[in-house]
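Q: Sequence first, predicted model second:
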Amino acid sequence: MLDSILLQFMIIGLLGVGSQWLSWRFRLPAIVLMSIAGLLAGPVFGFINPEQDFGEMYQPIISIAVAIILFEGSLNLDIKEIRGLGRPVIRIVTIGALISWILGSFAAHMVAGLSMAVSFVIGAIFIVTGPTVILPLLRQSKLKPRPAKILKWEGVIVDPFGALLAVFAFEIILFLSKEVEGIALVYFLLASAFAVLLGWLFGKGIGTMFEKGSIPEFLKSPVVFSAVIACFTIADEVTHETGLLAVTAMGMTLANMGIASIQDMRHFKENISMLLISTIFIMLTASLTTDTLLHVFNIEIIGYVLLMLFVVRPLSIFVSTINTDLTMKERILVGWIAPRGIVALTVASYFASILLEEGFNDASIVTSLTFALVFFTVCAHGFSIGWLARKLDLSSEGQPGVLIVGSNTFSVELAKIFQELDIPTLLTDSSWGKLSKVRRDGLPFHHGEILSEQTEYRLDMTPYDYLISVTEYDSYNALVCTTFVPAFGRKDVFRLGIESKTGDHVEQMTRSIGGRKLFAEEISLENLISKIDAGYVFRKTSITEQYDYDSYLQDREEHTILLFVVKASKRIDFIVEGHSIKPERGDTIVSLTPPSKEFNKMKAKIQKHRNL
């Protein structure tokens, strides 16, 4: 085992972020890779044991990290987002959670062999799914908006309630078996109400200070994170586990105040949350013991996990969503997806220790039982969510799509060629008049301001991996690209330059503003529109073993403009300044070709037909 704490932190960070990268690179569930990496570094090879080596600092580190992750998740819970989904979400987080608690508790008692007292405590813990596992799966699977929103809301809302329900069940057990005074239950309920009020006050206070400009921009993120830690700590010191409820209330309060500063910081907080999820999951799995892992393979534990997967979860969702507008396909998907994560592991570990202290000896297998449920659900749901979503037609995964901002002659023809290549395409413009040709040609379109807050709720951007802004205003194109860089990634956001003698020009601005400029330096929007008007046509050329890229370059017309390459992997390589392309066999080159060559080809075909 490594003696250096600093070296252990380095390994934890590398394993966590490395797992995330491998997940992205090979399209594998990140949580599964992190679990495997933590197990290999911890109980298998014994390089690290964070719980043992970090000592008293281990639990506070985990708790604060979970609080920040849960706050970041609740910061996305804008009430406007669940218009039309309010009833199913409320049913799932209330009736569904209650059914899951009761059925899970009886399953733990009858199958896993736990006493009723311990069963009802861990049954409460296991109703949680949580943003630490749900959000990475949603990013990976590209679900359609309805099921994705339901799973996200359930994960964030039920997370703190699962911990609180476990505390409540524990207090009930002590009240019934240890003759503890009933005032303890009243105190717990009052502490929970205090946590909600505290979270609301923190959220309202921070939001009001932001709106009034009382906090400078460079201090906003530090102030928010300090407030989250303070809110969590105060509530948790009053009653253990109520801190999670407090930070959830704080995040939801801020999310529904509509503060621009919170929107600006959201992606920064998502990055922090991603880093924390990566490191904390490694720490938790690396801290497990060999005995815990061996207990996972007990027949009772495996039987309990199978019951939770195939009976308890589906039944709780199907019963709780009766008489809602969820389709059968949506109910099947939501009824299957329920991975457990960091909160389940940390809370179960806490209660395992205090239940043992209170004389419940069967609680010794709680940690093994929890890890078995976490690992098997993460693996089962991580590997199956994409496949099941595609089978149920609830996935937007497939050919990467293109979102085009700005309707004009060139962008309409570009959208047509994307359609011919079976590339999902949406053309959006705030002018109904400019969309007339789009409507006549039957192309998918969205009428509205792309930068409007309402667009986030009305427009499903899940199918689109690329954004191209091609309006006649350079500064607007730059603003659109800058706004959507966090969502699409800087390398997949593009804009077309305009002639500097017309409109405005942003070429002298810093490179951090705007997207990547398409095509060659001399190619502008006006230039492309004029070529379309002059009869230029889009041409698709397949690269084969016999006809390679060099042959294409030799044969192409002199004034041909290369636009993009559709790779055999379905990814699109756009032609941008300073980036060379290397089309290979199976790729398709799309270019804007002078009409003369097309006319000659047509004439040759006609002549050939006449000679037959």
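A: Received it, and whenever you're ready, just let me know what you need. Given the structure is predicted, the values throughout are model-derived calculations rather than measurements. Numbers count the residues shown, from 1 in each chain.

Q: From here on, just use CA atoms for contacts and neighbour counts.
A: Noted.

Q: What segments of this structure are strands?
A: 401-405, 425-429, 445-447, 464-469, 493-495, 516-517, 537-542, 561-566, 572-574, 588-593 (DSSP state E).

Q: could I get those as a markdown table with distance to I183 and mean neighbour count?
A: Listed next are these as a markdown table, based on distance: least, CA to CA, whole Å; neighbours: other CA atoms under 10 Å:
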| stretch | distance to I183 | mean neighbour count |
| --- | --- | --- |
| strand 401-405 | 59 | 24 |
| strand 425-429 | 60 | 22 |
| strand 445-447 | 58 | 16 |
| strand 464-469 | 56 | 24 |
| strand 493-495 | 59 | 27 |
| strand 516-517 | 64 | 23 |
| strand 537-542 | 77 | 18 |
| strand 561-566 | 68 | 20 |
| strand 572-574 | 65 | 21 |
| strand 588-593 | 73 | 21 |
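
Q: Distance to I134 added to those, as CSV?
A: Output for the strands of the chain, formatted as CSV (distance: least, CA to CA, whole Å):
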stretch, distance to I134
strand 401-405, 24
strand 425-429, 28
strand 445-447, 29
strand 464-469, 21
strand 493-495, 27
strand 516-517, 32
strand 537-542, 40
strand 561-566, 32
strand 572-574, 29
strand 588-593, 37
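
Q: who touches the residue lying closest to T289 once chain neighbours are set aside in this structure?
A: Once flanking residues are discounted, T289 sits nearest to P43: 5.6 Å by CA to CA, 6 or more residues apart in numbering. Shown in contact with P43 (CA atoms under 8 Å, 6 or more residues apart in numbering): 49, 286-290.

Q: Presented hereafter is structure B, for comparison with structure A:
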Amino acid sequence: MDTNGFIFLAGILLLVSILASSFTVRVGLPLLLVFLGMGMLAGEEGIGGLNFDNTDMSFFVGNLALAVILLDGGMQTQTSTFRVALWPSLSLATLGVVFTTASVGTFAAWLLDVKLIYGLLLGAIVGSTDAAAVFSLLRNSGVKLNERVGGTLEIESGANDPMAILLVVMLTGLMQSAEPLSVMAFLGQMVQQFALGIAFGLLGGRLLLMVLRRVPLIEGLYALLIISFGLAVFAGVNMLGGSGFLAVYLVGLTVGNGRIKQLDAISQVMDGLAWLAQAGMFLLLGLLVTPSSLLTHGLQAVAIAAFLIFVARPLAVFVCLLPFDFRWPERLYISWVGLRGAVPIVLALYPVIAGLTNAELLFEITFTVVLISLLLQGSTVPHMARWLKIVVPPAPAPTTRYALINDETRPALELYEFVVQAEGIRIPGSILQNVPSETVSTPQLVSLVRDHQPKVVNASTLLQPEDRIWMLLHPSDVNDVAQIFSQQASGSFLLQNFFGEFAVRGDAPLIDLAKVYGVPLDDLDPAETAAELLQRKLGKSVVVGDRVRFGNLRLTVRQMNGNQIESIGLKLQSKSP
């Protein structure tokens, strides 16, 4: 095929895949499955008839795409989630991968009647969750998870690749040589991978932030600067013997949580590049596989996938999360969203490139496991969240924001647009009186837009639903202003049913609530507050949506400020005496 023919085919494949994605959203299938399927259709046994078997090119493109995806995923992860999700995520990203490898490897060795080390290699290949699949599905599922669950899944998927790669590389090397496995050598390699990845990832992120703040560029070049810097860190850390995947994720995390003026424009471009990387990678991996070969060991592959989904992953999650404050529905959901995607397929190329015996069998089984995971788990992500009741109603938020002052030397100042959902609010008095600003200057109204026309504002102006308000704010005031403009939405059935009909401050004395709602006063500490009760019963890692029973009341955390509970929802479970 000549150059023009290749470009034409690639463009058609991308175009059809993107257009077909609108259909998959309606039927609830993962978007990534479309790109994988289009690659298979264009392959040698599909309608395209393209014979592609270049494993080296697939391996190169897969690693390149994963680096871009992890960089973008890090930029979209908020460091505030580390408060409740860091240690559980690291437990799953290390011990969880080892447990999954051991259990799946043992089962696969028995089922396929092969040596244990061969089964363990297959277990290591499918042992890690996939960042591309997890990031994509969680952010496009239409449901909002509580911070503890969502943060754990995202951080785990971004941090578990080093352990899986280390296991695959070491097991592949053992199968190529007759030397026994050295536990100390394995532990040394693991420490080196994580240490270099963390060190250079954080240092690289801080250096990139300095460059972004000090070097003026055309706006469209900032995202390319981040991509090029991230890829350089990724490759450099790999050459030093560290984990480039962990390093590039931390570079994105540092930049995404840094205060840079161009972050909104950068994020939009980065999101598009990440989608292009995912599409290209899955199309290429789909081209690489021969569909008929998947049927040769199809039953064994289905059995291994079922064991992984219903036995190995749940056991690993339950064991790794035992020391942490997770409810049983949350543990079940985390075990269910152990999505497999491009990472296992790319890892399955290691033994193929190394020339191991029956390496094609490993690749075919891995590909089938990924297909089943995306079809079964990927299509049920939002449904399982609703069924297990771990969905949190989305908090009111501005529709648009622009950073005006965003550096480390001065307080941040940004321009926000809010869509009004409440009636009867006067401008500007009631807004400014209801915002407990702790910053130097109070929120400033910039414009009121109604029916696409700017309106003159005075003390008698009343807001109407669908009005658009532009305000100049410090980020610390955004939540309070958003609550004011969505008072009507906060009274909806969904929010009332979840948080309750009433709300109180976290420092409200428990004894006062007990007197008002008829809760027995026995054994109540007069000095204890509602927030202290929640933290005492729920532990330190409290997030929005956590709840406890207090007499005939259900108390639900409604708003957090760091580690402090600011607002609590009250719902009457039965009539007061």
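A: Yep, it's here. Since this is a predicted model, take the numbers as computed values, not measurements.

Q: returning to that earlier point: could you tell me which of the contacts of P43 of the first structure belong to helices?
A: Judged by DSSP state H, those include 286, 290 as members of helices.

Q: Weed out the non-buried ones from the contacts of P43 of the first structure.
A: In terms of neighbour count (16 or more other CA atoms under 10 Å), the buried residues within the contacts of P43 of the first structure are 49, 286-289.

Q: Show residues contacting stretch 147-159 of the first structure.
A: Contacts of stretch 147-159 of the first structure with the rest of the structure, by CA under 8 Å, 6+ apart, involve 70, 73-74, 77, 81-82, 85, 88-89, 92-93, 97, 127-131, 134-135, 138, 244, 248, 330, 333-334, 343, 394.

Q: switch to 6 Å and redo it
A: 89, 93, 128-131 (CA atoms under 6 Å, 6 or more residues apart in numbering).

Q: swap in stretch 249-257 of the first structure?
A: Contacts of stretch 249-257 of the first structure (CA under 6 Å, 6+ apart): 71, 74-75, 77-78, 196, 199-200, 203.

Q: Quick check: the gap between the counterpart of F161 of the first structure in the second structure and L288 of the second structure.
A: Matched by TM-score structural alignment, F161 of the first structure corresponds to M163 in the second structure. When distance is defined by CA to CA, to the nearest Å, M163 of the second structure is 25 Å away from L288 of the second structure.

Q: still on that earlier bit, can you list the contacts of stretch 249-257 of the first structure in a markdown table and add neighbour count and distance to G503 of the first structure?
A: Listed next are these as a markdown table, based on neighbours: other CA atoms under 10 Å; distance: CA to CA, whole Å:
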| residue | neighbour count | distance to G503 of the first structure |
| --- | --- | --- |
| F71 | 28 | 43 |
| S74 | 25 | 42 |
| L75 | 24 | 39 |
| L77 | 22 | 39 |
| D78 | 19 | 37 |
| V196 | 21 | 52 |
| G199 | 29 | 48 |
| W200 | 22 | 47 |
| G203 | 27 | 43 |
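
Q: hmm, back to that, neighbours of the match of F161 of the first structure, just the number please.
A: Residue neighbour count, defined by other CA atoms under 10 Å, stands at 24 for M163 of the second structure.

Q: The closest residue to it other than its chain neighbours: how many residues sit nearby?
A: Of all residues not flanking M163 of the second structure in the chain, T94 sits nearest, at 6.1 Å (CA to CA, 6+ apart). Counted with other CA under 10 Å, residues neighbouring T94 of the second structure total 20.

Q: what's the answer for D550 of the first structure, then?
A: 11.

Q: Likewise for I354 of the first structure?
A: Neighbours of I354 of the first structure (other CA under 10 Å): 13.

Q: which position in the second structure aligns with it?
A: Per TM-score structural alignment, I354 of the first structure is aligned with A354.

Q: Give me the nearest residue to its match, chain neighbours excluded.
A: T172 (7.6 Å).

Q: Then L70 of the second structure?
A: Y249 (5.0 Å).

Q: What residue in the first structure is paired with the one you found?
A: In the first structure, Y249 of the second structure lines up with T248, judged by TM-score structural alignment.

Q: ditto for N63 of the second structure
A: So N63 of the second structure corresponds to S63, using TM-score structural alignment.

Q: do the same with G205 of the second structure
A: Aligned partner of G205 of the second structure by TM-score structural alignment: G203.

Q: ok, that match - contacts?
A: Contacts of G203 of the first structure (CA under 6 Å, 6+ apart): 250, 253-254.

Q: Just the contacts of stretch 249-257 of the first structure: which are in helices?
A: Members of the contacts of stretch 249-257 of the first structure lying in helices (criterion: DSSP H): 71, 74, 196, 199-200, 203.
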